[in-house]
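>>> coordinates only, sequence not included:
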């Protein structure tokens, strides 16, 4: 029996946390050494806001009235969380393809630290990206019309969605282990984003597509954020619209419950 397996539980937990912090620092160090990629990742959503808010915004109408940019920004916040799955996938798949993950598995470290470190690092990156998006929103005239606690609740729901999507990206990367397969992921991510209520209300869509958009996990977070920020487009007659906050919690928790065990099991089976 190895020394690691007989460590007391508190000690194993302490070492697992320490290993996770070390690997989180590894990802942060990569960003410092390659700031261009980090900055581009932060600014791409800003470009999306400017494009949709100013180029297409004049042709858009908000059901019930209101400024389209205020309707758009909560959707763009959620889209930023969704697009982050591509960077998670690329980082994990690159490490797997180059043998870095196999070297980590050969070291005397907690097996959970590699995945937890990646998840923590990507959540920090997403928090920075969300801060940039919030600042961009304020710059183009968006504002929340509720109190600070409600606004912080909306930010928490966005980061919860991102945390769930991180584990989806980790699992897919460990399954495919090919960085170039990110194109396949984009084919899935973009339709998921555009068949939601991020850019237009489901009320403007055909009946079957409106149902798909209403029950889209991304739509739940967008609708909840519009409600908590008190922006145009909040509410509605459908069940998802009336229970947006509850669904914005339930969908990410369901994804976490499914994909965390899948990712951990896949990681442990690498090389078999």
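Everything's here; your move. Everything numeric in this text was worked out from a predicted model, so none of it was measured.

>>> From here on, just use CA atoms for contacts and neighbour counts.
Fine.

>>> Can you tell me the SS state at residue 197?
The assignment at residue 197 comes out as coil when based on DSSP: H, G, I helix; E, B strand; the rest coil.

>>> The closest residue to it other than its chain neighbours: neighbour count?
Spatial nearest neighbour of residue 197, chain neighbours left out: residue 219 (5.3 Å); criterion: Cα to Cα, 6 or more residues apart in numbering. Per other Cα atoms under 10 Å, the neighbour tally for residue 219 reads 29.

>>> how far away is residue 219 from residue 53?
Distance from residue 219 to residue 53, counting by Cα to Cα, to the nearest Å: 19 Å.

>>> so how far is the helix or strand encompassing the residue nearest to residue 197 from its chain's centroid?
Assigned by DSSP states H and E, residue 219 falls within helix 217-229. A distance of 14 Å separates the centroid of the chain from that of helix 217-229, by Cα atoms, centre = their mean, to the nearest Å.

>>> okay, now the one to match up with it:
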């Protein structure tokens, strides 16, 4: 009886290392990113290609639409660079969520998730390590994308407080989307399906204020654009980069959307992790 009691009390102690286990899983995720850099390169190359395309091909014309009184051509490109850079920073974070869904599906399909469930590690650390790992990768990609925009002529006008608020907003967005993407990856029947499911997250910024002002849209599309999550998020990032005060940006709706998405993704992914994969 004593041995049984000791075993039962020792089992929780073996699982009571969430921080250490999360750091171990984070290290595993970052090492895999180094060994297989394809997913990480996607985080940078996608937004960079869009930056070059939309500024140098469409920017001369689109700039006149986002900044009234601006002439098409070089002046329009400069105006559109200011408008689209915050959008591409958000899309960089979204791209990281797409990658984390693929990574989670790969682990599940290979039986790694099932093996982790049998080990004496904190259950939440397995998923948390992936989520935090891809947030770190996304932050590195954000630096490169922002540096490319600055090299093209973009000049953010934020101060230290605004910069911290911007960093907090992007980290919160990354955590929220990554938890949702982990759930999508675990719920997918194959790795290929997992890579396609989060595409809806990449489409939503196009149906918001990411590329054109919502005022230019038809009534029905405008209503959707104004009430979907990415419009307040993009406008908050845009305002913070432009030096607007926090009360001058839709920060509260943006944070609320991130919290709702993050909680939903966390609950869903934890439930899927506990379930035996069919």
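Received the coordinates, thanks. Nothing here was measured: the structure is a model prediction, and the numbers come from that model.

>>> What value does the TM-score take for this pair?
Scored by TM-score structural alignment, normalised by the length of structure 1, the superposition of the two chains gives a TM-score of 0.88; 261 aligned residues with a Cα RMSD of 2.3 Å.

>>> got the contact list for whichever residue in structure 2 pairs up with the residue nearest to residue 197 of structure 1?
Taking TM-score structural alignment for the superposition, residue 219 of structure 1 sits opposite residue 231 in structure 2. With contact set as Cα atoms under 8 Å, 6 or more residues apart in numbering, residue 231 of structure 2 has these partners: 205, 208-210, 225.

>>> Chain neighbours aside, what residue packs nearest to residue 226 of structure 1?
Once flanking residues are discounted, residue 226 of structure 1 sits nearest to residue 234: 5.2 Å by Cα to Cα, 6+ apart.

>>> What separation is there between the aligned partner of residue 202 of structure 1 in structure 2 and residue 252 of structure 2?
In structure 2, residue 202 of structure 1 lines up with residue 214, judged by TM-score structural alignment. Applying Cα to Cα, the value for residue 214 of structure 2 to residue 252 of structure 2 is 19 Å.

>>> Residue 35 of structure 2 now?
According to Cα to Cα, residue 35 of structure 2 and residue 252 of structure 2 sit 39 Å apart.

>>> out of the two, which sits in the more crowded spot?
residue 252 (14 against 9).

>>> Can you find the partner of that one in structure 1?
Matched across to structure 1, residue 252 of structure 2 falls on residue 246, judged by TM-score structural alignment.

>>> for structure 2, what spans make up the helices?
Using DSSP state H, the helices of structure 2 run over residues 2-15, 18-35, 38-53, 59-66, 74-109, 112-117, 123-151, 160-187, 191-196, 199-203, 219-227, 230-241, 251-274.

>>> same for the fifth one, what does it pack against?
The criterion is 3 or more Cα pairs under 8 Å, 6 or more residues apart in numbering; DSSP states H and E, and the helices and strands that helix 74-109 of structure 2 contacts are helix 38-53, helix 59-66, helix 123-151, helix 160-187, helix 191-196, helix 199-203, helix 230-241.

>>> can you check the shortest one too?
Under the contact definition 3+ Cα pairs under 8 Å, 6+ apart, helix 199-203 of structure 2 sits against helix 74-109.

>>> Geometric centre of structure 1: which residue is closest?
Per Cα atoms, centre = their mean, the C-alpha nearest to the average position across structure 1 is that of residue 162, at 2.4 Å.

>>> Wait, it touches residue 121, no?
No: if you go by Cα atoms under 8 Å, residue 162 of structure 1 and residue 121 don't touch, sitting 11.9 Å apart.

>>> hang on, the earlier thing: not counting residues beside it along the chain, what's closest to the residue nearest to the centre of structure 1?
Once flanking residues are discounted, residue 162 of structure 1 sits nearest to residue 81: 5.0 Å by Cα to Cα, 6+ apart.

>>> do the same with residue 101 of structure 2
The shortest distance from residue 101 of structure 2 to any non-neighbouring residue, by Cα to Cα, 6+ apart, is to residue 185 (4.2 Å).

>>> Please say which position in structure 1 the one you found maps to.
Matched to structure 1 by TM-score structural alignment, residue 185 of structure 2 sits across from residue 173.
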